[in-house]
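Peer 1: Sequence isn't available, so here's the structure alone:
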């Protein structure tokens, strides 16, 4: 099969949580440029609208859907809206997430639980809704969770975030095992250091140069560096992959 056919996403409907900005938008754009119709889900209308327009400018097709991933009724409503407008979701990208930086001795229970709620609980609930509908309709599908190299590499003052991403990684494998019989593939992407709104607090001042210097390829990630990973996991090219993790970090994790 030629590369163009392997990675062709034509006819696929993809829902991307956190799709209005940062990594979520980058992954949505890659899918859209390669033929998928994408639904960008989030709770910031202005960002979502700008993202829809940016994808249209690249020749892709996108809609926006209001979604606070912490609200179960909004999850169901978002899938209903996408199905009604575009058809059943065949690709889900769980990219919505929050980060927190503080000394572990200063972390409150509320803060820790909030990070876990968005990064783990909500990712599970969104994946569950996607899988329920795929199983109901007898359709195969691809679920892609956006984790982090910090799921395995410990870094000071990010205990809540790192723990949440480690949990998401294990959740990915558990769901992959359980849903394989339905031909629903569940994989994850582990980005390294990318300059985004989520990492602003980590990469302020000299930190960006420090992290780049600790990365064997000598730079921070560019969002387009993620295109290949998401296309592999979402397309026919990755049809025999489930429970897998693709690390995109310029070698940072093997250097630590």
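Peer 2: Thanks, I have the structure now. Just so it is clear, the model here is predicted, and its values are computed rather than measured.

Peer 1: make it CA atoms for all contacts and neighbour counts henceforth
Peer 2: Noted.

Peer 1: For this protein, which residue occupies the most central location?
Peer 2: The residue lying closest to the centre of the chain (C-alpha atoms, centre = their mean) is residue 95, at 2.9 Å.

Peer 1: ok, now which ones touch that one?
Peer 2: By C-alpha atoms under 8 Å, 6 or more residues apart in numbering, the contact list for residue 95 reads 16, 17, 18, 19, 23, 24, 145, 146.

Peer 1: and the comparison structure, right after this:
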């Protein structure tokens, strides 16, 4: 039996990449997982894999830019699985370009998902935790980009910097209710979305600038996810943890 046996975890952005991996890891640790994303077709395939592996999974459609929809999705999860003990706040998007070329639509696209959406998902889940007196775990997925400026990704960096500060604010205010809120700041990690980029000349050049000339795999965050979701993280609150193979040290 895993450390999360009997717990319920909600994972946003679970349809691909890191979110998909997070769902598999939490399920392997014993949690019943609620898989949330806009692309429900991908969620169904993931839920089937989790179930075949002996886990419990449900899918829920959630667009984090739709605030009433967030509340409805959280209520649906609670109806299907019960109280939510763990939130893995993972939904995120990015728009690339120079600041002089950013349009209001570009800005809203990034900030509404990465910052506003992340906040209101956490708020909806935390309200349930407070009402049920749950010692909850909220894990916000920020980014190395929230700690330093990356070329042509300035709005994305701004959005993730807000997630970093949001995490600290939540940790301070919600600690009295037994909720631990922490953030992980991953560096460059290969997923299906960016896999082709690392084979381009630009991708190869960027890789040569990394401390060990490599990018990470989705499995490289497994240990942190298990720790921060577990009872063993009881004294870890408000932590902003980099997982970037040393990139932030330079």
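Peer 2: That came through, no problem. Since the model is a prediction, treat every value here as computed from it, not as a measurement.

Peer 1: Just give the TM-score of the two.
Peer 2: The TM-score (TM-score structural alignment, normalised by the length of the second structure) is 0.94; 250 aligned residues with a C-alpha RMSD of 1.7 Å.

Peer 1: In helices, which of the contacts of residue 95 of the first structure appear?
Peer 2: Residues of these located in helices (DSSP state H): 23, 24.

Peer 1: The top helix by length along the second structure vs the first structure, mean deviation?
Peer 2: Counting residues, the longest helix found in the second structure (DSSP H) is helix 154-174. Comparing helix 154-174 of the second structure with its match in the first structure after superposition yields a mean distance of 0.5 Å (mean C-alpha distance after the TM-score superposition for the first structure).

Peer 1: Helices of the stretch 151-256 of the first structure, residue ranges please.
Peer 2: Secondary structure of the stretch 151-256 of the first structure by DSSP state H, counting those that start in this stretch: the helices cover 159-179, 207-213, 227-234.

Peer 1: Could you pull out the strands in the first structure for me?
Peer 2: Secondary structure of the first structure (DSSP state E): strands at 13-17, 37-42, 61-66, 91-94, 141-146, 184-191, 245-248.

Peer 1: Output those strands in CSV; the columns should cover mean neighbour count.
Peer 2: Compiled in CSV, the strands of the first structure are given as follows (neighbours: other C-alpha atoms under 10 Å):
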stretch, mean neighbour count
strand 13-17, 27
strand 37-42, 28
strand 61-66, 22
strand 91-94, 26
strand 141-146, 26
strand 184-191, 26
strand 245-248, 20
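
Peer 1: now those as TSV including distance to residue 112 of the first structure?
Peer 2: Formatted as TSV, the strands of the first structure follow (distance: least, C-alpha to C-alpha, whole Å):
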stretch	distance to residue 112 of the first structure
strand 13-17	21
strand 37-42	22
strand 61-66	25
strand 91-94	20
strand 141-146	19
strand 184-191	21
strand 245-248	25
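
Peer 1: Mind putting the contacts of residue 95 of the first structure into CSV with distance to residue 239 of the first structure?
Peer 2: Shown next, in CSV, are those (distance: C-alpha to C-alpha, whole Å):
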residue, distance to residue 239 of the first structure
16, 20
17, 22
18, 25
19, 24
23, 23
24, 22
145, 16
146, 19
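
Peer 1: and of the contacts of residue 95 of the first structure, the nearest to residue 190 of the first structure?
Peer 2: residue 146 (6.3 Å; C-alpha to C-alpha).

Peer 1: Now check the second structure for the residue matching the closest one.
Peer 2: Matched by TM-score structural alignment, residue 146 of the first structure corresponds to residue 141 in the second structure.

Peer 1: picking that back up, could you find the counterpart of the residue nearest to the centre of the first structure in the second structure?
Peer 2: Per TM-score structural alignment, residue 95 of the first structure is aligned with residue 90.

Peer 1: returning to what we had before: of all pairs in the contacts of residue 95 of the first structure, which one is the farthest apart?
Peer 2: It's 19 and 145 that sit farthest apart of the contacts of residue 95 of the first structure, by C-alpha to C-alpha, at 12.9 Å.

Peer 1: so where is the longest helix of the second structure in the first structure?
Peer 2: Under TM-score structural alignment, the match for helix 154-174 of the second structure is residues 159-179.

Peer 1: Just the residues contacting that stretch, thanks.
Peer 2: Applying C-alpha under 8 Å, 6+ apart, the contact partners of stretch 159-179 of the first structure are 98-100, 104, 112, 115-116, 119-120, 123-124, 131, 145, 147-148, 150-152, 154-155, 184-188, 242-244.
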